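J.: the sequence and its predicted three-dimensional model are supplied below.
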Amino acid sequence: MDTIDSNQLAEDYGWLFGGVAVVAYVAVAVIFLVAYVRIIQKAGYSGWWVLVGLLPILNVVMFLVFAFSRWPVLRERDALRAGGVYPR
């Protein structure tokens, strides 16, 4: 009876394992990207701001601006509570 050699198995099916890993990575990346877009939209910003997060150094600046600025959704809420009209 033939025994399965792990080196031969890796040579024969290594592309399959690598392909599955790439598909899993892309799926997780898409799920996180969609989640980030939803979070940014709920804050009142355009979902396109997520693309800025892919740029080095600018992503840190964007994070700090979003963290310490007044979010549009909060400005709208405050305007509605005050009985005013939200300026767009």
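T.: Nice, thanks for sending it over. Numbering: from 1, shown residues only.

J.: every contact and neighbour count from this point should use C-alpha atoms.
T.: Will do.

J.: now I31: how far from G19?
T.: Going from I31 to G19 by Cα to Cα, to the nearest Å gives 18 Å.

J.: below is structure B, check it against A:
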Amino acid sequence: MQNQGPPDALFWVMIVIMIPIYAVTIWAMVRIIQKAGYSGWNFLWYLVPIVNIVMFFIFAFGEWPVTRRIKELEGRVFGDLPDPRLNRPL
């Protein structure tokens, strides 16, 4: 059986290196998700096995809220969609 003493120095060096890497990765994921128009909390789906794969494909191939909003604004500018401000009842 191996020595059951305290972890060696290499273990602590790895911990000190990996925590900032994980923190930066999570921060980057949250920023990307927010720029797509979703809540930053959606990064939590990546911590759930199987669901993370499904959510990856939903985020990759689904229509993002920001894209939907851009299409709506382009439609108003170029006359494809009516301006909802003009359709208000008096």
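T.: Looks like it arrived, so ask away. Being a predicted model, the structure only gives us computed values, none of them experimental.

J.: tm score of chain vs chain?
T.: The TM-score (TM-score structural alignment, normalised by the length of structure 1) is 0.74; 72 aligned residues with a Cα RMSD of 1.5 Å.

J.: for L64 of structure 1, the count of nearby residues, please.
T.: L64 of structure 1 has 11 neighbouring residues, counting by other Cα atoms under 10 Å.

J.: identify the residue nearest the residue positioned nearest the centre of structure 1 in space, chain neighbours excluded?
T.: Centroid-nearest residue in structure 1, with Cα atoms, centre = their mean: L33, separated by 2.7 Å. Nearest non-adjacent residue to L33 of structure 1, counting by Cα to Cα, 6 or more residues apart in numbering: V50, 7.7 Å away.

J.: same check on M29 of structure 2?
T.: Nearest to M29 of structure 2 is F43, by Cα to Cα, 6+ apart, at 6.6 Å.

J.: show me what the one you found lines up with in structure 1.
T.: In structure 1, the residue paired with F43 of structure 2 according to TM-score structural alignment is V50.

J.: gap between the residue mapped onto V22 of structure 1 from structure 2 and A28 of structure 2?
T.: Taking TM-score structural alignment, the alignment pairs V22 of structure 1 with I15 from structure 2. Using Cα to Cα, I15 of structure 2 is found at 20 Å from A28 of structure 2.

J.: pretty sure Y36 of structure 1 is touching V50, no?
T.: Yes - between Y36 of structure 1 and V50 there is a contact at 6.8 Å, judged by Cα atoms under 8 Å.

J.: so E63 of structure 2, which state does it fall into?
T.: Using DSSP: H, G, I helix; E, B strand; the rest coil, the structure places E63 of structure 2 in coil.

J.: quick one: what's aligned to it in structure 1?
T.: Match for E63 of structure 2 (TM-score structural alignment): R70.

J.: neighbours around that match, how many?
T.: Count around R70 of structure 1 with other Cα under 10 Å applied: 11.

J.: so which bits of the host helix or strand of A10 of structure 1 are buried?
T.: Element membership for A10 of structure 1, per DSSP states H and E: helix 6-42. Judged by neighbour count using 16 or more other Cα atoms under 10 Å, the buried positions of helix 6-42 of structure 1 are Y36, V37, R38, I40, Q41.
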